[in-house]
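Engineer: Build the 3D model from these lines:
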Amino acid sequence: MAFTDDVWAAAANLRAGVHSHPFNTELAAGTLSRQAFAHYMIQDSLYLQGYARVLALGAAKAPAADEILEFSKAAEVAIIVERALHAGYLEQFGIDPRAAETAEATPACEAYVNFMLATAVTDSFAVLAAAILPCFWLYQDVGTKIATQSAPNNFYQAWIDTYADENFAAATERMKAVVNAAAEAAGAQERARMQAAFLRCAQHEWLFWDSAYHQKDWPVRP
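Structural biologist: Okay, the predicted model is just below:
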């Protein structure tokens, strides 16, 4: 069994929690609060800047040209393609996309980005590759499922279409192949760290959606 099959099975409870979270069920129904989605979009703009930096660090650590290209392209997609998705929604909310990218990160966003950056700097390419995979795979999984359930004239259809798109699915499969190849070359301890990183980032994905749904911010300020 491939490494990605193992970690996907290990994340079964987390995946069920992601699918059943009201952020995603209400997004599919088109009933998700516009305020919650705006909160999500602003934080996702901040998150993607950090994620792109993590991918760039992955390209720097990559063992071969194919992996360098894959991580470099993914970093470009994170900035260009998803920024365009954000811009369309933020304009409808009357929020300047540039202002969104300089907003303050919430605890959930900051914790997720910092965990991945720390992994990128302090651990191996294999562990870094496993850490970035949930962002691809969970979004592709959620987008594909929601696409079959989406309400007619759904305000959130552009978001759904982005992550249900076959090109995003292909990118996810390529990243899974990178992770599996890295796992095959890794020893038992490194594979254990890969699994731990994958599961922790899957948990951060749930927390990110939950934080947006409840529009959480810092509970105390200086």
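
Engineer: C-alpha only now, for contacts and for neighbours.
Structural biologist: Will do.

Engineer: tell me the contacts of the spatially most central residue of the chain?
Structural biologist: In the chain, the residue lying closest to the centroid (CA atoms, centre = their mean) is C135, at 2.6 Å. Residues in contact with C135 (CA atoms under 8 Å, 6 or more residues apart in numbering) are C201, A202, E205.

Engineer: That one is in what secondary structure piece?
Structural biologist: Element membership of C135 [criterion: DSSP states H and E] is helix 125-147.

Engineer: one more, for comparison:
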Amino acid sequence: MAAQLFERLKADNAAAWSAYTEHDFVSGLQAGTLPKAAFQYYLKQDYLFLIQFARAYALAIYKADNLAEMRSALAGVKAILDTEMALHVSYCADWGIEEAVLETLDEAPETIAYTRYVLERGMAGDLLDLMVALAPCAIGYGEIGAALAKSRDTKIEGNPYITWIEMYASDEYQELVADMKTEIDVLATKRLTEARFNDLSKTFATATRLEADFWQMGLNAT
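Structural biologist: Purely as a prediction, here's the structure:
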């Protein structure tokens, strides 16, 4: 029952998952046709998004039942604060977005909606609720990156977004995806019942729709 919970959730929300992973924003990344302004706006909001996700992993420490879960959550906090934030700032600089600009940004409604939803599910529920709410982002980016990297339709030469695709298709990120899927399954062995699955599926569906809205936010900015 607990095995491959992520795959069960994805299958239960196939339409929402496709709308997210095959969004026009993603197609633009693949073809190299996404307007530069759309990607820059996305990058700016993703900076603010990462800050809130660091808070979500900090909440996971509080929600943990044992030291192993606490250490895993702490690793997530440290990865974001000590590594991912610096990498994101550097990547934004490559797109002409200075760190000083990032520090003065206001959160878009779509950024607030998704990140606060994740935090709410974590505060109202337990660690499994929180990780399911985080999964569409953390795991979804890995699936999108891998799919685009393998597709013959993906433009390689002259595609300004190929570095983004390669980042999420990388062995390092794919290992993170595998680890998160395993972590969700381990949590499920202790916390999942069939009666609870529907509630988790609703959380997954909402988080997935909010991810699609985050893509659309970038397109709407152009």
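
Engineer: quick one on the thing from earlier: what span of the second structure is the next helix or strand after the helix holding C135 of the first structure aligned with?
Structural biologist: Taking DSSP H and E as the definition, the helix or strand that follows helix 125-147 of the first structure towards the C-terminus is helix 157-164. Counting by TM-score structural alignment, helix 157-164 of the first structure lines up with residues 162-169 of the second structure.

Engineer: Buried by neighbour count: which residues of the matching stretch qualify?
Structural biologist: Within stretch 162-169 of the second structure, the residues that count as buried by 16 or more other CA atoms under 10 Å are I162, I165, M167, Y168, A169.

Engineer: For that stretch, give me the average deviation versus the first structure.
Structural biologist: Stretch 162-169 of the second structure differs from its equivalent in the first structure by a mean of 1.4 Å after superposition (mean CA distance after the TM-score superposition for the first structure).

Engineer: Run through who's touching that stretch.
Structural biologist: Contacts of stretch 162-169 of the second structure (CA under 8 Å, 6+ apart): 29-30, 32, 141-149, 155-156, 173-174.

Engineer: Around the alignment partner in the first structure of L105 of the second structure, how many other residues sit close by?
Structural biologist: In the first structure, the residue matched to L105 of the second structure (TM-score structural alignment) is A103. Burial of A103 of the first structure is recorded as 13 neighbouring residues (other CA atoms under 10 Å).

Engineer: Any idea how far stretch 32-43 of the second structure is from the middle of the chain?
Structural biologist: Computed by CA atoms, centre = their mean, to the nearest Å, the separation of stretch 32-43 of the second structure from the middle of its chain amounts to 18 Å.

Engineer: what does it correspond to over in the first structure?
Structural biologist: Under TM-score structural alignment, stretch 32-43 of the second structure corresponds to residues 30-41 of the first structure.

Engineer: And the contacts of the matching stretch?
Structural biologist: 23, 26, 86, 89-90, 93, 150-151, 154-156, 209, 212-215.

Engineer: Which of the buried residues of stretch 162-169 of the second structure sits closest to T115 of the second structure?
Structural biologist: Distance to T115 of the second structure, by CA to CA, is smallest for Y168 among these, at 20.3 Å.

Engineer: Helices of the second structure, start to end?
Structural biologist: According to DSSP state H, the second structure carries its helices in the segments 5-12, 14-21, 24-31, 36-63, 67-78, 85-94, 99-102, 109-124, 127-150, 162-169, 171-191, 194-220.
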